[in-house]
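J.: The sequence isn't on hand, but the structure is:
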């Protein structure tokens, strides 16, 4: 498939859709990841706390795709945000993955109550100098935390991965990121279970109506909406058919009015797991 790209400030090109891996583990996980790579995914997103970096590494080794054609991203856990611990954790993650470098490495959560994210960010910048990381980013960072990184280190992340879906479109965060040339990635781009909804996001009338209009399924409508917002979604799909369907979003366009309609679906307290970056503690 001809997948468009987003270009970061440092010139690194990221595929406009990636593959999320939370919960993908073991032999079955290797099979899922191998299928995803074979089906055309080139951006693979993992994290130390997903406990599957070994699985990802095995899938990469078993793939026929050249390492240079893959974009591998992982994330630093909260318990290792002190400077030296962060550097060691990055090294250990690379060992588990059998890789020499990460294309993209993120601080998983700001954990503001522990107040270590600046030291973690300094460690990421040092890892980049050492060639362990090509691009530094963050996840779940609010504008106030990003402002502090710039004030204290002089450097902003190139990527901010946040929860984003039709009920939580993150308008203010997206505007901030765009203004500062930070690419917004979306975790849980299709929403999730346990949200207290009377029906899944994919069953909302507007999403279904647009699917009928464009002869696409609801997931494809949502992912296309995110792409047209300038957001890079990271859906997870176990089956090959679903994996391929999620990639098949680049042959149609929603109108600007339809994009706006989906964005107006926003609801209060619509986070999938209620994880507010101001209070959430991730270790």
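T.: Good, I have the coordinates. Treat the numbers as computed from the prediction; the structure is a model and nothing was measured. Residues are numbered from 1 along each chain as shown.
J.: alpha carbons only for contacts and neighbour counts from here, please
T.: OK.
J.: all helices of the stretch 151-283 of the chain, in order?
T.: Under the criterion DSSP state H, counting those that start in this stretch, the stretch 151-283 of the chain contains helices at 171-179, 205-214, 218-228, 240-247, 256-263.
J.: To residue 186, which of those lies closest?
T.: Nearest to residue 186, of all those, is helix 218-228, at 8.1 Å by C-alpha to C-alpha.
J.: what are the ranges of the strands in the stretch 51-200 of the chain?
T.: Across the stretch 51-200 of the chain, reading from the start of the chain, the strands by DSSP state E, counting those that start in this stretch fall at 71-76, 104-107, 136-139, 159-163, 183-187.
J.: and the first one, how far out from the chain's middle?
T.: Averaging C-alpha coordinates over strand 71-76 and over its chain gives two centres that are 9 Å apart (C-alpha atoms, centre = their mean, to the nearest Å).
J.: what does the second one give?
T.: Between the centre of strand 104-107 and the centre of its host chain there is 10 Å, according to C-alpha atoms, centre = their mean.
J.: again with the last one
T.: On the basis of C-alpha atoms, centre = their mean, strand 183-187 sits 5 Å off its chain's mean C-alpha point.
J.: Flag every buried residue along that strand.
T.: Neighbour-count burial for strand 183-187, counted by 16 or more other C-alpha atoms under 10 Å, picks out 183, 184, 185, 186, 187.
J.: how about the helices of the stretch 151-283 of the chain, which one is nearest residue 150?
T.: helix 171-179 (13.0 Å).
J.: Okay, one more to line up with it:
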């Protein structure tokens, strides 16, 4: 069983640094894939209301027979449900699908700035946190200006910001902002959706030097930078290999090589303009 380290939030709660993400996992296949991940040693599962597979996650958790406190579960509030009262209703819906009494981490999925509801939404998050229904609250896809508003106008600081992050989008400035304000950085699409990044000659050279897959060295790059990372796969072999990144280390030069691939290249939406409800 891999020994996955924990990262500690600003409220003292710990999160396994590497987890299993279920974005774009077919709802019909989610239970099977999450069960495989749990068998492989993952103890951190990341889902969202928008993925429409919270029920599959819940079934896998129930069938795994693991103690509740051994598995860290994240879900996210979708844009259409932002607002104080609607957030509370959406949380109840997600919890029923997951079959949980207490959630480990709840995230606002996108700031959707044109709708300008994330402050009211965050106040609902603060209530859920104060009531003990969620152990930690955070955000996803927030830019520094969105975070500053939360810092200035609300009482509970987000523990984490989950953002697109991979060697082609290294997010160094945002990571520095997070560090300054004690917000953990979490990477979605950590492998750059595969494809071009996995075939990059620089990545291939580092992988060959360690007799590892390109995905493993990129995940190791995330880990050594202190980022929480949630790779997704539906292939049993890759589910197992993606968590096998804690028994080798990249050199300073190799880390610099991968960071040097940064192009500022987004594969997903721009958080400043993404306002889909």
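T.: Ah, there it is. Remember, it's a predicted structure, so these values are computed and weren't measured experimentally.
J.: rewinding a little: as a markdown table, the strands of the stretch 51-200 of structure 1 with distance to residue 36 of structure 1 would be great.
T.: Listed next are the strands of the stretch 51-200 of structure 1 as a markdown table, based on distance: least, C-alpha to C-alpha, whole Å:
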| stretch | distance to residue 36 of structure 1 |
| --- | --- |
| strand 71-76 | 13 |
| strand 104-107 | 19 |
| strand 136-139 | 23 |
| strand 159-163 | 21 |
| strand 183-187 | 17 |
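J.: and the residue nearest to residue 50 of structure 2 when sequence neighbours are not counted, how far is that from residue 186 of structure 2?
T.: By the measure of C-alpha to C-alpha, 6 or more residues apart in numbering, the closest residue to residue 50 of structure 2 outside its immediate chain neighbours is residue 78, 5.8 Å from it. The span separating residue 78 of structure 2 from residue 186 of structure 2 equals 18 Å under the rule C-alpha to C-alpha, to the nearest Å.
J.: And residue 130 of structure 2, by the same measure?
T.: The gap separating residue 130 of structure 2 from residue 186 of structure 2 is 24 Å, by C-alpha to C-alpha.
J.: Could you do residue 31 of structure 2 as well?
T.: 24 Å.
J.: Please apply the same query to residue 222 of structure 2.
T.: When distance is defined by C-alpha to C-alpha, residue 222 of structure 2 is 9 Å away from residue 186 of structure 2.
J.: Please enumerate the shared neighbours of these two.
T.: Taking C-alpha atoms under 8 Å, 6 or more residues apart in numbering as the contact criterion, the common neighbours of residue 222 of structure 2 and residue 186 are 228, 229.
J.: before we move on, the earlier item: could you report the neighbour count for the residue nearest to residue 50 of structure 2?
T.: As a burial measure, residue 78 of structure 2 scores 19 neighbours (other C-alpha atoms under 10 Å).
J.: roughly how far apart are the aligned residue in structure 1 for it and residue 207 of structure 1?
T.: Using TM-score structural alignment as the criterion, the counterpart of residue 78 of structure 2 in structure 1 is residue 77. Counting by C-alpha to C-alpha, the gap between residue 77 of structure 1 and residue 207 of structure 1 amounts to 35 Å.
J.: How many residues are close by residue 273 of structure 1?
T.: Neighbourhood size, residue 273 of structure 1 [other C-alpha under 10 Å]: 12.
J.: hey, where'd the helices end up in the stretch 1-150 of structure 1?
T.: Counting by DSSP H, counting those that start in this stretch, residue ranges of the helices within the stretch 1-150 of structure 1 are 26-38, 53-62, 83-97, 117-129, 143-153.
J.: my guess is the residue nearest to residue 50 of structure 2 meets residue 52, correct?
T.: No - with contact defined as C-alpha atoms under 8 Å, residue 78 of structure 2 and residue 52 do not form a contacting pair (10.7 Å).
J.: show me the residues around residue 98 of structure 1 that make contact.
T.: Under the contact definition (C-alpha under 8 Å, 6+ apart), the residues listed for residue 98 of structure 1 are residue 57.
J.: what range in structure 1 matches stretch 235-255 of structure 2?
T.: Under the alignment (TM-score structural alignment), stretch 235-255 of structure 2 falls on residues 239-259 in structure 1.
J.: Need the contact partners of that stretch.
T.: Defining contact as C-alpha under 8 Å, 6+ apart, one finds that stretch 239-259 of structure 1 is touched by 1, 3, 17, 32, 35-36, 39-40, 214, 219-221, 223-225, 228-229, 235-237.
J.: just the buried members of those?
T.: When the contacts of stretch 239-259 of structure 1 are checked for burial by 16+ other C-alpha under 10 Å, the buried set is 17, 32, 35-36, 40, 219-221, 223-225, 229, 235-237.
J.: do you know which of the strands of the stretch 51-200 of structure 1 lies nearest residue 60 of structure 1?
T.: Checked against C-alpha to C-alpha, the stretch from these lying closest is strand 71-76, at 9.5 Å.
J.: Residues touching that closest one, excluding its own?
T.: If you take C-alpha under 8 Å, 6+ apart as the criterion, strand 71-76 of structure 1 is touched by 14, 42-49, 86, 89-90, 102-108.
J.: average distance between that strand and structure 2?
T.: Compared with structure 2 after the fit, strand 71-76 of structure 1 shows a mean deviation of 0.4 Å (mean C-alpha distance after the TM-score superposition for structure 1).
J.: For the helices of the stretch 1-150 of structure 1, please prepare CSV with the additional fields distance to residue 247 of structure 1.
T.: Rendered in CSV, the data for these read as follows (distance: least, C-alpha to C-alpha, whole Å):
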stretch, distance to residue 247 of structure 1
helix 26-38, 10
helix 53-62, 19
helix 83-97, 25
helix 117-129, 30
helix 143-153, 30
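J.: I'm done for today, thanks for sticking with me.
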